[in-house]
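Participant: I would like the atomic coordinates for the input below:
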Amino acid sequence: MNSVHLSNSEYAPFYSDYIKALGEVDLRKVLKSSLKDLNKTIKNLPEEKLLFKYAEGKWTIKELLQHIIDTERILSYRALRFSRNDASDLPGFDENWYVANSNGNERSITDLLDEFKFVRKSTLALFKSFTSEMFTKTGTANGSDMTVRALGFIIAGHQTHHLNIIKERYL
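Facilitator: The predicted structure is shown next:
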């Protein structure tokens, strides 16, 4: 899918910073390049850095990575359902509850990065399978209407957002 300008009506306002941070990009290219960027940034960090929290109540890098993985799975699932004309209002999820129950800090960084690569490759395959018509289909999640293509950009923007946080506050 070539770069597109998404209308504000294609996604919930909550996601606007993620989408705007990407600018005009090709969705598949940014999903591929951001996979490499994240891997390169954190793969060789020492364990103490991976378990560091820059403030009380904040997540570690391992927890952030698990959060990115979980969120990408959920958003990809939404895209699949919307592309198939599923009219169900899909529920939201509590990201803090997911992280608290993820066991992310007990996993090795290699394991987490491997899982992230597999999830991203699955996301890429899913979005490659969508027709132009499927990209414009709309569904409802957490009470907000979104298009399939907006979900792809949200996935990329969400990961980019958290990678920037890692670079600014953890490294």
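Participant: drop to CA atoms for contacts and neighbour counts, all remaining ones
Facilitator: OK.
Participant: and D17, how many neighbours?
Facilitator: Per other C-alpha atoms under 10 Å, the neighbour tally for D17 reads 13.
Participant: here is a second sequence; please produce its structure as well for comparison:
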Amino acid sequence: MTEHLHLDAYRQSFALLEQAVAGLTREELGYKPSPVKWSVTEVLAHLTDHYLVVSFRIREVLSRSAVRLPAFRQDEWVEGQHAADGDATDYLALFGALHAFHTRLFERLAPEAWTLDGINAKGERVSLEAIIAAFSAHLKLHLAQIGRTRELARAALAATSGQTAARGGG
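Facilitator: Alright, predicted model coming up:
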């Protein structure tokens, strides 16, 4: 196996995602900071959707296909599958399975495979290595989003809990 610039960040991605959601309650996972912002569960669904699309892109690049690499309508995918009603552990399990598979795939690639490329939805050439770098950067943005949402959820749920207790309900 050859070492590539972004492979270490990629290898860590699932562990970082697991750490980001560890200990969250169902209420915290489902908390939406606003009607137009995703809950942590919806972020997990989106990350899994993104991984499925990236998986297809990887295969197209490795097969030397001339097909334009697909984009996807992330908000519509999350809404259309009723991701908010899904189970965060299911999304995490699928993400983990894809991650384990692709980690092993990348370990068996020849060095030249990392320079293979395809054409993205914008019409730009992107190498396999660039796809993996973008994947890791995308995940990093959503890890920060999960952290912000987790803190907002805990504050909002604590405030709600405090109000209930003050009224004698808890």
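Participant: which stretches in the first structure count as strands?
Facilitator: Using DSSP state E, the strands of the first structure run over 89-90, 138-141, 144-147.
Participant: what's around L22 of the first structure, how many residues?
Facilitator: Around L22 of the first structure there are 18 other residues, counting by other C-alpha under 10 Å.
Participant: grab the nearest non-local neighbour of it.
Facilitator: In space, not counting the residues next to it along the chain, L22 of the first structure is nearest to G157; the distance is 6.0 Å by C-alpha to C-alpha, 6 or more residues apart in numbering.
Participant: and V30 of the first structure, by the same measure?
Facilitator: A156 (6.7 Å).
Participant: re earlier: the residue nearest to L22 of the first structure maps to what in the second structure?
Facilitator: The alignment partner of G157 of the first structure in the second structure, by TM-score structural alignment, is A137.
Participant: what do you get for D111 of the first structure?
Facilitator: Using TM-score structural alignment, the equivalent of D111 of the first structure in the second structure is D90.
Participant: and L124 of the first structure, by the same measure?
Facilitator: By TM-score structural alignment, L124 of the first structure lines up with T103 in the second structure.
Participant: which elements pack onto the longest helix anywhere in the first structure?
Facilitator: Of all segments of type helix in the first structure, defined using DSSP state H, the longest is helix 61-83. Packing partners of helix 61-83 of the first structure (3 or more C-alpha pairs under 8 Å, 6 or more residues apart in numbering; DSSP states H and E): helix 47-50, helix 95-100, helix 109-129, strand 138-141, helix 148-165.
Participant: tell me what angle that helix forms with helix 148-165.
Facilitator: Interaxial angle of helix 61-83 of the first structure relative to helix 148-165 (axes from the mean of the first three to the mean of the last three C-alpha atoms, to 10 degrees): 170 degrees.
Participant: and the strands of the first structure: which comes nearest K32 of the first structure?
Facilitator: Closest approach to K32 of the first structure among those (C-alpha to C-alpha): strand 144-147, 20.8 Å.
Participant: the closest one: average distance to aligned residues in the second structure?
Facilitator: Here the mean offset of strand 144-147 of the first structure against the second structure after fitting is 1.2 Å, by mean C-alpha distance after the TM-score superposition for the first structure.
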